[in-house]
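A.B. asks: sequence and predicted model, in that order:
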Amino acid sequence: MSTPEPNRVAKGDELPPLQVHLTRADLVRYAGASGDFNPIHWSDRVATGAGLPGVIAHGMLTMAAAGRLVTNWIGDPTALRTFGVRFTRPVVVPDDDEGASVDITGVVGDVTETDGTRVARVDITAKFDGKTVLGRASAEVQLP
């Protein structure tokens, strides 16, 4: 399968993969931007006390990283028509300089045309530590 140019898209085309590295510093910056200061995103004591394996990335931060795969490819964030995911597993971010890596891939699941407007559905896979962290992740983009 090939990497599609947005104006020549076909079902089965793969988007260029994206690897996103998340560190504790990224979580702090996201907390400030989003206003989500839940301590499971910065305190190991609270996170493990809540039954988590450690500090976890904000779900919406992980979702935004997956969305970046699509907007990087299409080149125009305003072309994004719909985007949805289900959170299936947390991204555990260790307190070190390495952080956590999320590997994101996408494939064009369908291309439709209505009244001259072409829309591609992109099925997205996001994995951390070899395991899927987002389920039913897909986006619809208006094609040029």
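C.D. replies: Cool, the structure landed. Numbers count the residues shown, from 1 in each chain.
A.B. asks: drop to CA atoms for contacts and neighbour counts, all remaining ones
C.D. replies: Fine.
A.B. asks: and the longest strand along the chain, which residues are buried?
C.D. replies: Among the elements of the chain assigned as strand by DSSP state E, the one spanning the most residues is strand 100-114. Neighbour counts over strand 100-114 (16 or more other C-alpha atoms under 10 Å) mark Ala100, Ser101, Val102, Asp103, Ile104, Thr105, Gly106, Val107, Val108, Gly109, Asp110, Val111 as buried.
A.B. asks: wait, which of these is closest to Gly49?
C.D. replies: Ala100 (20.9 Å; C-alpha to C-alpha).
A.B. asks: take the one below as the second:
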Amino acid sequence: MTATVKYDEVEAGQEIPARDFPVSRLSLVMYAGASGDFNVIHWNERIAKSVGLPDVIAHGMFTMAQGGRFVTDWAGDPGAVVDYGVRFSAPVVVPDDDQGAVITISGVVEEKLGDNKVVVALKAYSGDSRVLSKARAVVKLA
């Protein structure tokens, strides 16, 4: 875990460096088991393509969870997120090859709220596609 970020050490407009989160077909199968979401578009290429998708896609909640992970890793506290919401703007397409897909997430401290809380705005991309929009987290810092 990274060092705990302190409220007094951040400013509105401060950028949080981008991180890459790899996504493989195995990641999706493991997530399906943990979440109970076994929708075949998340693991069966033939079915995914038959319903008009380019390939197997990651679960939306899996993608959202990577944003949450980005924020908690930055804050240095897995319980720091007090509110979090996103809109799903494009699927994360996960080909069946050695590379899989990558979700790249970056952030910016948008606002300091007081009570050691900040609003973090996130950008999440997979390739050229923005996969999360209106992604915001309220984070309570040390």
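C.D. replies: That came in fine, so what should we check first? No experiment lies behind these values; they were computed from the predicted model shown.
A.B. asks: report the contact partners of the residue lying farthest from the centre of structure 2.
C.D. replies: No residue in structure 2 sits farther from the centre than Ser50, which is 27.0 Å out by C-alpha atoms, centre = their mean. Under the criterion of C-alpha atoms under 8 Å, 6 or more residues apart in numbering, Ser50 of structure 2 has no neighbours.
A.B. asks: could you do the one 5 residues further on as well?
C.D. replies: Each residue near Asp55 of structure 2 by C-alpha under 8 Å, 6+ apart is listed here: Glu45, Arg46, Ala48, Lys49, Val93, Val94, Pro95.
A.B. asks: just the strands in structure 1 please.
C.D. replies: 18-22, 80-87, 100-114, 117-128, 131-132, 134-142.
A.B. asks: would you turn the ones you listed into CSV with distance to Leu69 of structure 1?
C.D. replies: What follows is the strands of structure 1, written out as CSV (distance: least, C-alpha to C-alpha, whole Å):
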stretch, distance to Leu69 of structure 1
strand 18-22, 6
strand 80-87, 11
strand 100-114, 7
strand 117-128, 8
strand 131-132, 16
strand 134-142, 10
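A.B. asks: the biggest helix by length in structure 2 - contacts with which helices or strands?
C.D. replies: Ranked by residue count under DSSP state H, the longest helix found in structure 2 is helix 60-75. Other elements packing on helix 60-75 of structure 2 under the criterion 3 or more C-alpha pairs under 8 Å, 6 or more residues apart in numbering; DSSP states H and E are strand 15-23, strand 81-88, strand 101-114, strand 117-126, strand 129-140.
A.B. asks: and if we set it to 7 Å?
C.D. replies: When contacts are defined as 3 or more C-alpha pairs under 7 Å, 6 or more residues apart in numbering; DSSP states H and E, helix 60-75 of structure 2 packs onto no helix or strand at all.
A.B. asks: His21 of structure 1 and Ile104 touch, don't they?
C.D. replies: No - proximity of His21 of structure 1 to Ile104 does not meet the contact threshold set by C-alpha atoms under 7 Å, at 11.1 Å.
A.B. asks: follow-up on the earlier one: can you redo the buried residues of strand 100-114 of structure 1 as TSV, where the extra columns are distance to Pro144 of structure 1?
C.D. replies: Below are the buried residues of strand 100-114 of structure 1 laid out as TSV (distance: C-alpha to C-alpha, whole Å):
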residue	distance to Pro144 of structure 1
Ala100	34
Ser101	32
Val102	29
Asp103	27
Ile104	23
Thr105	21
Gly106	19
Val107	18
Val108	15
Gly109	17
Asp110	16
Val111	12
